[in-house]
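Trainee: model this:
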Amino acid sequence: MPAWSARVSSTTARQELPVDSIVSVTGGQVRGFEADGVHAFLGIPHAAPAVGPARFELPRPVVPWTGVRDGSAHGPNCLQSPYPAPVEALLPGVRLLGDEYLNVNVWTPDPAGSGLPVLVWIHGGAFTRGSNAGPVYDGRAFARDGVVLVSVNYRLGISGFTAVPGAPLNRGLHDQVAALRWVRENVAAFGGDPDNVTVFGESAGGMSVLSLLAAPAARGLFRRAAVQSANGSAAATAEDGYRLAARLAQQLGIECTAAAFGAVPLERLQAAQDAIATAMALDPNPAVWGESVLEAGGGILSFFPVIDGDLLSGRPIDVLTTPGHRTVPLLAGWNRDDFRLFVFPVGRDAAITADTLPPLLAFCGLTPDLAETYAASRPAAGPADVFAAIMTDRTFTDDVLRLADHSAAQGIPQYRYEFRWPTPVARLDAGHAVELPFVFDRLDSLPSLTGIDPPQPLAGQMHRAWVRFAVDGDPGWSRYDEPDRKVRIFDHPAAGEVSDPRGAELRALRSSLARRRASAHQ
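Mentor: Below you'll find the predicted structure:
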């Protein structure tokens, strides 16, 4: 953990920090602290504690407090377990249990200022893990550069995304909407402009952003959006969501009701959540879990939003590309090797051979001949490398470009990027989450993922682009438009813009998906 984060986590160190800021927010007053010219206010509730039966209700208003609340320590996060050991070694988690886990952190250059652009961060973690207290999400660099950074905690896993009969669906997304409302009502107290808010997120956080773009309840709460390594397909039918909840109730030996789930001790909830995720990975049978659950999860996710007819009238990508649907200016992209995180560190590469690759692609809804297209431009790649490249495009690239094509045709500013810097760690190359320390300009925060000497010039480029986008909507490269389809490449030392990168492969991917779907309906 970086020294600054360690200081704010330590009771002794907190007492030594120069405390000089008190702001009034919904619920009462909060005292923050200043360090290195940046003011931080940590662990502020944006909703009431969601514990007991309330864990399965809509977020409720903040409970007021008396006196001045201490904002010098990170708040707790939702119930979760570590990643599997190989992934946890790369992405060490922060697990702080407590009732007030629906909270935000705020970093600002000047709480007495006004009109500052605002970035609201939604963390990733497969909708089951993650915390706004992660060192890589430290918002100092954004505040240093004139932006108010707000990071959000929300309900995860069983708490946020289990479709319990009789309980509101998509509670985790409702938490995010509640946090955005909190930002609109309170960010001016930190010098921010509530009319210049950009929401951004990575992985499940990016999927959340796409869901918020599709959700009527979130309209008007942000002006722009940025999405890192995500897709808009992660939403199951409510029917299949209820089927998953029934399996969880059976695992726990309880009735499938909100009251029964709310009475279960936390450690038993967590154990059941982990058991279901393991069982789904070992036996991905549509007859057991529901076809839409497996399609939405893509073999990676076991908990995620459902189509509820309220926040989501369909999968986000389908809603967002409906003829006539308009969205906000969007910066979005992927890491060239995103899917390698889900193949190589966990040892799945050993099972992917020339013989097993064709049926594996068929299982993923693709025609086996697609491997030939990808292998042709990667002569040194083995079957596992080819599989990871195909699944990166299927999972993280295709939806982003479909949305870009749709929105750009309506004249809505769209900016696309591809992150290509290859980390020397764990055969990840430009794998999933490697871009995070670069965007936040916190290269000291994840040496387990980036190695010990990642290139600072690249961090400077990416971080400045995100700051510029928050300020006025222009990250500093060409808009994505037909016919050029310009994409900004982030690499070191090479960088620049490329027209329609790997266009032939992506068109082959879409053709393969279409052929498989047509065959399935015959």
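
Trainee: contacts, neighbours, all on C-alpha from now
Mentor: Fine.

Trainee: now residue 392. Nearest residue, chain neighbours left out?
Mentor: Nearest residue to residue 392 in three dimensions, chain neighbours excluded: residue 339, at 4.9 Å (C-alpha to C-alpha, 6 or more residues apart in numbering).

Trainee: ok, residue 181 next?
Mentor: Spatial nearest neighbour of residue 181, excluding adjacent residues (C-alpha to C-alpha, 6+ apart): residue 221 at 6.7 Å.

Trainee: please give the structure of this sequence too, so both can be compared:
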Amino acid sequence: MTGPVARTRAGAVRGCAERFGAVFRAVPYAAPAAGAARFAAPEPVAAWSGERDATAFGPTAPMPDRRRFGDMDMEPVVHHWVTGADYRTVNVWTPDPSGRAPVLVFVHGGAFLAGTGAARVYDGAAFARDGVVLVTCNYRLGVPGWLSIPGAPENRGLLDVIAALRWVRENIAALGGDPERVTVCGQSAGGMIVSALLTEPGADGLFRRAISQSGGLHGLDPDRATDVGVRVAQQLGVPHEVASFSEIPDERLVAALTEVTANGQGGLTPVAVVRRGAKVRPGVELMLGNTTQEARLYQNPAQEAAIDELFRSASERLAEEHAAAGGRALRYRFDWRGGPYGACHAVELPFVFETTGLPELREPAGLLGPAVPDGLVRRVHDAWVGFVRDGDPGWTGEHRFTA
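Mentor: Next up, the predicted model:
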């Protein structure tokens, strides 16, 4: 077996050499999420001997199939469920495993129900080319990750992301990254998780900068979170307690939550992500923004105004809380409307990762359509690189991205 080898604290991993460095896929940051462990705080991964194969993506968190939004093909962004309990993993693209480059940790979106760091739109080659180590991660979704269940810690998916950031802190130097220059970034649900990290004492010292894309500060009343949990338990025919949920296969958990949300009995975010009364901690540099037509992704004209206001107000809330903590946020608005769905939610992602060339994105049912301005792609990607590298995306105050 050939390929670069890195030595993490748990053991050696062998990855793949690529044009702009190396990539290590499906490296575990926590123990497998099986049985009762699906509803507990994450535990460290057990050490292994020899070299672990890190050349291929591994399992994903259990999820429903959300690869289509009406006529739109979202597979390059959402991906699909690949079964297996060993899915709490990171993927690392590095320009030089022996280097000391700044690090970007990306937290995927997907309404807390779907998604994976292995989705093709999140390929890290362009970041590695530009001297940045990119880390993507998987975390628990749906019922195991976010449903409020008596006897289980709340926001277990958030605990997973904190565990992944702690893994980065302890191991990224072995893969060419600088643990003192870590930026955490997320989009949609991932952007909400990033915002929550800014309020979590358990995340202290794990990152220096943060980017929230169409995220912001959201919360759900605890009574509503409990109500959604009770409804899912009723759908499953079990008591609303962790011992009962621990015995249920992942497939049934996915189906039950899908049924509850499809019936309008609960929102797509089953539990509050931000603790009530939590305040944004000082000392973290912040960049945040939205697309100008977020709601067009959902193809429901009657709800567009309400959805756009939900995203806008959440970002405003984060900016205000960050300012109250003594920080100054760099703002952006992504306003390229050249695709079939305009400046909709998630449309900026291929620009950030410079993956606009994926064929599925350019087809009639794709997120971007056939005509994408190359200059805008480079400007957006360079802005993210600049912020990760030295906190300077190329503007002060607020910037509008348009062709």
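
Trainee: and the TM-score between them?
Mentor: Once superposed, chain against chain, the TM-score is 0.93 (TM-score structural alignment, normalised by the length of structure 2); 395 aligned residues with a C-alpha RMSD of 1.9 Å.

Trainee: that older thread, so the residue nearest to residue 392 of structure 1: helix, strand or coil?
Mentor: helix (DSSP: H, G, I helix; E, B strand; the rest coil).

Trainee: what's the counterpart of the residue nearest to residue 181 of structure 1 in structure 2?
Mentor: Here residue 221 of structure 1 is matched to residue 206 in structure 2, going by TM-score structural alignment.

Trainee: who are the neighbours in contact with its match?
Mentor: Residues counted as contacts of residue 206 of structure 2 (C-alpha atoms under 8 Å, 6 or more residues apart in numbering) are 165, 166, 169, 182.

Trainee: going by distance to residue 128 of structure 2, which of those wins?
Mentor: Residue 128 of structure 2 lies nearest to residue 182 out of the contacts of residue 206 of structure 2, by C-alpha to C-alpha, at 14.5 Å.

Trainee: so that closest one makes contact with residue 106?
Mentor: No: with contact taken as C-alpha atoms under 8 Å, residue 182 of structure 2 and residue 106 are classed as non-touching, separated by 10.7 Å.

Trainee: residues near residue 226 of structure 1, how many?
Mentor: Counted by other C-alpha atoms under 10 Å, the residues lying close to residue 226 of structure 1 total 27.

Trainee: what strand or helix carries it?
Mentor: strand 224-228 (DSSP states H and E).

Trainee: distance of the alignment partner in structure 2 of residue 419 of structure 1 relative to residue 300 of structure 2?
Mentor: Taking TM-score structural alignment, the alignment pairs residue 419 of structure 1 with residue 334 from structure 2. When distance is defined by C-alpha to C-alpha, to the nearest Å, residue 334 of structure 2 is 21 Å away from residue 300 of structure 2.

Trainee: confirm that residue 180 of structure 2 sits in a strand.
Mentor: Yes: applying three-state DSSP, one finds residue 180 of structure 2 inside a strand.

Trainee: and it, what's its match in structure 1?
Mentor: Match for residue 180 of structure 2 (TM-score structural alignment): residue 195.

Trainee: let me see the contact set for residue 43 of structure 1.
Mentor: Shown in contact with residue 43 of structure 1 (C-alpha under 8 Å, 6+ apart): 71, 72, 73, 74, 75, 76, 103, 104, 105.

Trainee: could these go into CSV alongside distance to residue 226 of structure 1 and secondary structure?
Mentor: Shown next, in CSV, are those (distance: C-alpha to C-alpha, whole Å; DSSP: H, G, I helix; E, B strand; the rest coil):
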residue, distance to residue 226 of structure 1, secondary structure
71, 28, coil
72, 28, coil
73, 27, coil
74, 25, coil
75, 25, coil
76, 26, coil
103, 21, strand
104, 19, strand
105, 19, strand
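
Trainee: out of those, who's nearest residue 169 of structure 1?
Mentor: Set against residue 169 of structure 1, the nearest of the contacts of residue 43 of structure 1 by C-alpha to C-alpha is residue 103 (20.3 Å).

Trainee: so what's the aligned partner of the closest one in structure 2 closest to, chain neighbours aside?
Mentor: The alignment partner of residue 103 of structure 1 in structure 2, by TM-score structural alignment, is residue 89. Closest residue in space to residue 89 of structure 2, ignoring its immediate chain neighbours: residue 28 at 4.1 Å, by C-alpha to C-alpha, 6+ apart.

Trainee: re the thing from before, quick check: the strand holding residue 226 of structure 1 compared with structure 2, mean distance?
Mentor: Using mean C-alpha distance after the TM-score superposition for structure 1, strand 224-228 of structure 1 ends up 0.5 Å from its aligned counterpart in structure 2, as a mean over the superposed pairs.
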